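K.L.:
Quick check, what structure comes out for this input:
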Amino acid sequence: MAASTPLVALGEIRSCLLPSAAALGRVEAGELLALMPGRAVRWRERPGTLAVSPTLAVGVDCDLRLGAGTARIVGTVATNVVLAGGRLLQSSAYTRVVRARERRRQAWSHYVSRVGVTEVIDRVPERATVGPTLVEGYLADRPPAGEEPILDLSSISERLLARIRSVPALDQEPPMRTAGTRLRWTALVGGSAGPRVELVLDDEFTRSVRLIVRTEEDLTAAQRFCEDLAAHDWLLTVTAAALEQADRFGSLSRERLDILSPVLEYFTGLWMPGAHTPAALRALWRDLQSDPGMSRQWNTLVDRLRDTIAVATLNALRNKGFDSEW
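P.N.:
All right, here's what the predicted structure looks like:
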């Protein structure tokens, strides 16, 4: 592989429900995601709507965890916002870490011209050795031990998401209350070792993804794949949470229907694994369908969702009938 091949690509994606009572169409989505004047919002109509904002650059001068120590990086983090199905909102931040040609900080004009690229100024081992070490350091997600700041893609993506969620055009009246999720991802260029994916659920709302892709060109596809994966993981998370919440109420309670009906109405049509993943990495969905079996879990949740709503509706009708007779 070329000496200029990135050491690693690092990213973070926040996913949540758009704070709006109505789903956004093409015009409204374009207005919401127009982060940069003169740059168009990308739009896809089939098989489900997808809007992607222009890319913005955030300058960074900080450290990366490297084993027991750190390595200084300078450059930019690329950020963008995604809206799937007019309702599922995501903020995405990512950067490709490369070895600097000179071990000194350049003028900012040098870094701004390379959006989404950060350069390691310090001396580091060869790519085959340092790449996996950078992956583990990033996903460890520990607070910094020293005084120097550590690359914090979490804060960058969270700030962008907060900016979009607070736009005055949004009425802040979503059809239901849901939690957000966080997906951290890494990608290494591994030639014939890729493509390969490993998904880990770190806690209730945080996921880690390790990717190996074949070529440097596939790193762009890796970001879109991870956004697609994060969207489907969010759907699984909020649907399972809604069923768990509904189970706290009795089968005759109106609360069960109030909790579950919006999930069935607004979310089930968004399940389209791989529909917005570039062809180079679409095969990774086949692996995820085998282990951990995301579509099997989704189908089970949706079947349970429909059955629970049907039983709750039947009980409500029976109860209403009894009240009328009485």
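K.L.:
Could you use CA atoms for every contact and neighbour count after this?
P.N.:
OK.
K.L.:
Residue 63: what secondary structure?
P.N.:
Assigned with DSSP: H, G, I helix; E, B strand; the rest coil, residue 63 falls in the strand class.
K.L.:
How about residue 39?
P.N.:
Strictly by three-state DSSP, residue 39 counts as coil.
K.L.:
What residue, apart from its backbone neighbours, is nearest it spatially?
P.N.:
Of all residues not flanking residue 39 in the chain, residue 54 sits nearest, at 6.1 Å (C-alpha to C-alpha, 6 or more residues apart in numbering).
K.L.:
my read: that neighbour touches residue 41, true?
P.N.:
Yes. Between residue 54 and residue 41 there is a contact at 5.9 Å, judged by C-alpha atoms under 8 Å.
K.L.:
tell me, what's touching the two both at once?
P.N.:
Shared contacts of residue 54 and residue 41 (C-alpha atoms under 8 Å, 6 or more residues apart in numbering): 33-34.
K.L.:
Next, find the distance separating the residue nearest to residue 39 from residue 131.
P.N.:
Distance of residue 54 to residue 131, given as C-alpha to C-alpha, to the nearest Å: 29 Å.
K.L.:
Also residue 289?
P.N.:
Residue 289 is 28 Å from residue 131, where distance means C-alpha to C-alpha.
K.L.:
Between these two, which is the more surrounded one?
P.N.:
residue 131 (22 against 14; other C-alpha atoms under 10 Å).
K.L.:
in a helix, that's where the more buried one is, yeah?
P.N.:
Yes. Applying three-state DSSP, one finds residue 131 inside a helix.
K.L.:
Confirm for me that it is in contact with residue 7.
P.N.:
Yes. Using C-alpha under 8 Å, residue 131 is in contact with residue 7, at 5.2 Å.
K.L.:
So which elements touch the strand or helix carrying residue 187?
P.N.:
Assigned by DSSP states H and E, residue 187 belongs to strand 181-189. For strand 181-189, the packing partners by 3 or more C-alpha pairs under 8 Å, 6 or more residues apart in numbering; DSSP states H and E come out as strand 8-17, helix 127-140, strand 206-213, helix 218-246.
K.L.:
run this one through as well so I can compare:
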Amino acid sequence: MARPEASAPDAVLACGEVRTRLLPTRQALDIRSAAQFLALRADERVLLSERPALYARSPETLTGVDCPLPSANGSRVRAVGTVAARAALTEGRVLQTSAYFRLPSTGPDQRRPWGHYLVRPGVVEPFGKLLPEAIAEGVLGGGRPGDLDVGLIADGLLTRLLRHPLLDQRPPLRSRPTRLRWAALPAAPGAGPSLERFTLAEDDLRTVRLRVPPAIPPDRIAGLCDDLALHDWLLTTVVHLLDGVRFGAPEPSARPRPGDDRPAAVLALRPAVDHLLHLWMPRARVASELAPLWDTLERQPGFTRQWQALVQRIRDQLTLHAIPALYREAELTP
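P.N.:
Next comes the predicted model:
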């Protein structure tokens, strides 16, 4: 059952943050277990899909907020409302939690009862003069202590899910969680959506600045950013997996020597084949009006080009390590 949503002024800014990590369980969750895992609310069902890949998304939860907005120019604009949060599971293996809100240019002159805000899910209303550019840069920069921090809300949902009894806390490979923080300002009248900036801000933080027509709902923008975060995490994880692995196949006639780390290299690469390589499906779940924004990332830095190079490197190395074993097997055959 959908929540009623009262009318609100057009948004001049939408912001959010995504947490992405490997699900800490030895075996990927099947679709029935995924539905159980993401059942955050009794009154709404988990969204399930098996095409083009297994995907499950929780219903949204709301968190009430009453605090200053982050701002790059140091202004202190108080805002009250609700932040929407949700979780998604891709192929029963990669977990994402995201939180987001939209911000109208004006709000009530005084604070209203919570009922006013609850019927406007995901809307945070400001008091005082609002400068969308300054707020967008403030959000992307992380703000100050006490400012609205959607990342904390996404992180809180993640922590809640990681305590679920379905998880055995035995992930099949080592990986690092990532954060993607985004802000979407209105596009110029008549202009389409554009991706103005994608930045690797820190080891685990990425920031995205967008321009989007006001008519596009913020949950679709959040869906685009979830997709960007998923594929950035895949790239990051495979790069780190390859880092430090000693490559180079010996001559076929060479016998294994003490310290030969060929089995270790194979063991290091196999989890990528088993759990990650089949997950690469950019824009599979992105709204059609936002899907072209992927073209920007395909040109520079070239997400899919880099992914294909990594996948080919892994497959080449596994093939090279298999050749000596085939030679030895041939020698032993009478």
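K.L.:
TM-score for this pair?
P.N.:
The TM-score (TM-score structural alignment, normalised by the length of the first structure) is 0.90; 313 aligned residues with a C-alpha RMSD of 2.2 Å.
K.L.:
Identify the contacts common to residue 131 and residue 7 of the first structure.
P.N.:
residue 188.
K.L.:
Does residue 79 of the second structure touch residue 123 like I think?
P.N.:
No. Shown here, residue 79 of the second structure and residue 123 do not form a contact pair, counting by C-alpha under 8 Å, at 9.9 Å.
K.L.:
Comparing the two, which residue is more hemmed in?
P.N.:
residue 123 (27 against 22).
K.L.:
so what's that one up against?
P.N.:
Applying C-alpha under 8 Å, 6+ apart to residue 123 of the second structure gives the contacts 81-83, 101-104, 117.
K.L.:
repeat that with 7 Å
P.N.:
For residue 123 of the second structure, the contacting residues are 81-83, 101-103, by C-alpha atoms under 7 Å, 6 or more residues apart in numbering.
K.L.:
Without its sequence neighbours, what residue ends up closest to residue 262 of the second structure?
P.N.:
Closest to residue 262 of the second structure by C-alpha to C-alpha, 6+ apart is residue 321, at 6.7 Å.
K.L.:
In contact with the aligned partner of that neighbour in the first structure, which residues?
P.N.:
Counting by TM-score structural alignment, residue 321 of the second structure lines up with residue 312 in the first structure. When the contact criterion is C-alpha under 7 Å, 6+ apart, the partners of residue 312 of the first structure are 251-252, 257.
K.L.:
Between those, which sits nearest residue 322 of the first structure?
P.N.:
Residue 322 of the first structure lies nearest to residue 252 out of the contacts of residue 312 of the first structure, by C-alpha to C-alpha, at 12.6 Å.
K.L.:
which SS class is the closest one?
P.N.:
Classification of residue 252 of the first structure using three-state DSSP returns coil.
K.L.:
Give me the number of neighbouring residues for it.
P.N.:
The tally of other residues near residue 252 of the first structure (other C-alpha under 10 Å) stands at 17.
K.L.:
tell me the SS of residue 103 of the second structure?
P.N.:
Under three-state DSSP, residue 103 of the second structure comes out as strand.
K.L.:
Next one: the residue nearest to residue 274 of the first structure when sequence neighbours are not counted from residue 322 of the first structure, what distance?
P.N.:
Among residues not flanking residue 274 of the first structure along the chain, residue 282 sits closest, at 5.8 Å (C-alpha to C-alpha, 6+ apart). Residue 282 of the first structure is 54 Å from residue 322 of the first structure, where distance means C-alpha to C-alpha.
K.L.:
ditto for residue 176 of the first structure
P.N.:
Distance check for residue 176 of the first structure against residue 322 of the first structure: by C-alpha to C-alpha, it reads 30 Å.
K.L.:
quick one: whichever helix in the first structure runs longest to helix 218-246, angle?
P.N.:
Using DSSP state H to define each element, the first structure has its longest helix at helix 294-325. Relative orientation of helix 294-325 of the first structure and helix 218-246, computed by axes from the mean of the first three to the mean of the last three C-alpha atoms, to 10 degrees: 30 degrees.
K.L.:
Which one's more surrounded, residue 176 and residue 322 of the first structure?
P.N.:
The neighbour comparison of residue 176 of the first structure against residue 322 (other C-alpha under 10 Å) goes to residue 176, with 17 against 10.
K.L.:
Now do the same for residue 11 of the second structure: its match in the first structure.
P.N.:
By TM-score structural alignment, residue 11 of the second structure lines up with residue 6.
K.L.:
so that match sits in a helix?
P.N.:
No. Judged by three-state DSSP, residue 6 of the first structure forms no part of a helix; its state is coil.
K.L.:
which ones are touching residue 11 of the second structure?
P.N.:
102-105, 214.
K.L.:
ok, and the most crowded of those residues?
P.N.:
When neighbours are counted by other C-alpha under 10 Å, residue 102 leads those with 26 neighbours.
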